[in-house]
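Trainee: Predicted model follows, preceded by the sequence.
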Amino acid sequence: MRGLVLRAALVFFAVAPPVAKAGIVDQAANGFTVENSQWVPTDPATSWKALVDDVGKWWPADHTWWGDASKLSISQKAGGCFCEIDGARQAWHMTVVFVDPGKTMRMSGGLGPLQGMGLGGALEWRFAEEKGGTRITLWYRAGGYTPDDLGKFVPVIDQVQGLQLGGLADYLRKQGAGQL
């Protein structure tokens, strides 16, 4: 069973095409920290609104449980849910644990296959005004006990985090150019 979970996780994470990445901050057999950052030509309030209200428009559909990003939602309150609901099929991806609107949203839990492996983590979306736009940083630290070496996953997890941040950044760039 353990091998099946490991193979499923590698397949899930491997579907991401290469994207620019800021890098792996640290990694060990039982955990890791990754951080990706992009600048967008929209103000922090607009960027925040897109994160929360438009997640189904920018999140990569192939990184959902049922292939339809429009089923995603983020509740911007402590105890809120980053959820995917498709009728009776439902996933609570992460719990919102900290909200400073327009600046920081912190969620806890394990994304994707990490959830099924019993691992937990903290994920932060950070928004900082920078040069007529916003610097968005996606930071994720996860870990816990697993008989598998998490270090094997980290480069692909970093790539997927870059893809997810890239989805939001591309969406906001189009919005900033008036293309939405």
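Mentor: It's in. Numbering: from 1, shown residues only.

Trainee: CA only for contacts and neighbour counts going forward, please
Mentor: OK.

Trainee: Please enumerate the strands of this protein.
Mentor: 24-28, 31-40, 72-74, 81-86, 89-100, 104-108, 120-130, 133-143 (DSSP state E).

Trainee: and the ones you listed as CSV, adding distance to residue 149 and mean neighbour count?
Mentor: Listed next are these as CSV, based on distance: least, C-alpha to C-alpha, whole Å; neighbours: other C-alpha atoms under 10 Å:
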stretch, distance to residue 149, mean neighbour count
strand 24-28, 8, 15
strand 31-40, 9, 21
strand 72-74, 30, 22
strand 81-86, 27, 19
strand 89-100, 22, 18
strand 104-108, 21, 21
strand 120-130, 15, 20
strand 133-143, 11, 22
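
Trainee: And these: which comes nearest residue 157?
Mentor: strand 31-40 (8.0 Å; C-alpha to C-alpha).

Trainee: Check it against this one:
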Amino acid sequence: MRGILAAGVLPLALMCTPATAAVKDATAGGFTVENTETVPVDADAAWKALVQEVDRWWPKDHSWWGAESKLSIDARAGGCFCETAGARQAQHMAVVFVDPGKTLRMTGGLGPLQGMGLSGALEFRLAPADGGGTRITLFYRAGGYTPDDLSKFAPVVDKVQAQQLRGLADFLRKPAR
């Protein structure tokens, strides 16, 4: 009985681990945001969902064409985090660094930042979590020239990225996908 209870406690604890979100810094020229979630799967399973199943967990309301969209990540240097909807296409980011099960780094401007001519470095960092599972950190540093004060964008980007990471975490928390 104790083994059954212990087996149920870890997944429950991991599901209840509060996410952390933070604007790390923000100036008129750029900002850094970081969000973290802990999930009850190992790094290999988290990696597979991150790169192979992005279309199943990325919030469609944070894509160019919503439910019509197909999202994909080609996890190789020079690969693409892309979205297609028929003939419509978008390259959200370019993959620049891949260390399977540990780090995926992409560069580019997400959403409206792309159209503003801004760029950034986004990393998904996977590490063992205390007590089991995997801690996933979504780190994004963006900047560039714009007549707008980018520090005002930081809280909004932080909130949106928390939603995106939560989409992955919630997907990984579901039993037997």
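Mentor: Good, I have the coordinates. Computed from a predicted model, the values in this text were never measured in an experiment.

Trainee: May I see the strands of the first structure arranged in a markdown table, with distance to residue 162 of the first structure as well?
Mentor: Conversion of those to a markdown table gives the following (distance: least, C-alpha to C-alpha, whole Å):
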| stretch | distance to residue 162 of the first structure |
| --- | --- |
| strand 24-28 | 11 |
| strand 31-40 | 6 |
| strand 72-74 | 19 |
| strand 81-86 | 18 |
| strand 89-100 | 18 |
| strand 104-108 | 17 |
| strand 120-130 | 12 |
| strand 133-143 | 8 |
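
Trainee: what's the closest of those to residue 155 of the first structure?
Mentor: Here strand 24-28 is closest among the strands of the first structure (C-alpha to C-alpha), at 7.3 Å.

Trainee: Now do the closest one: which elements does it pack against?
Mentor: strand 31-40, helix 154-176 (3 or more C-alpha pairs under 8 Å, 6 or more residues apart in numbering; DSSP states H and E).

Trainee: Reformat those as a markdown table; add distance to residue 94 of the first structure.
Mentor: Listed next are those as a markdown table, based on distance: least, C-alpha to C-alpha, whole Å:
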| stretch | distance to residue 94 of the first structure |
| --- | --- |
| strand 31-40 | 17 |
| helix 154-176 | 15 |
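
Trainee: closest one to residue 147 of the first structure among these?
Mentor: strand 31-40 (11.9 Å).

Trainee: neighbours around residue 74 of the second structure, how many?
Mentor: 14 (other C-alpha atoms under 10 Å).

Trainee: Just tell me what it corresponds to in the first structure.
Mentor: Here residue 74 of the second structure is matched to residue 75 in the first structure, going by TM-score structural alignment.

Trainee: and that match, what is it in contact with?
Mentor: Under the criterion of C-alpha atoms under 8 Å, 6 or more residues apart in numbering, the contact list for residue 75 of the first structure reads 52, 81-82, 96.

Trainee: Next, count neighbours for the residue lying closest to residue 131 of the second structure once chain neighbours are set aside.
Mentor: Once flanking residues are discounted, residue 131 of the second structure sits nearest to residue 10: 7.6 Å by C-alpha to C-alpha, 6 or more residues apart in numbering. Residues within reach of residue 10 of the second structure, counting by other C-alpha under 10 Å, total 15.
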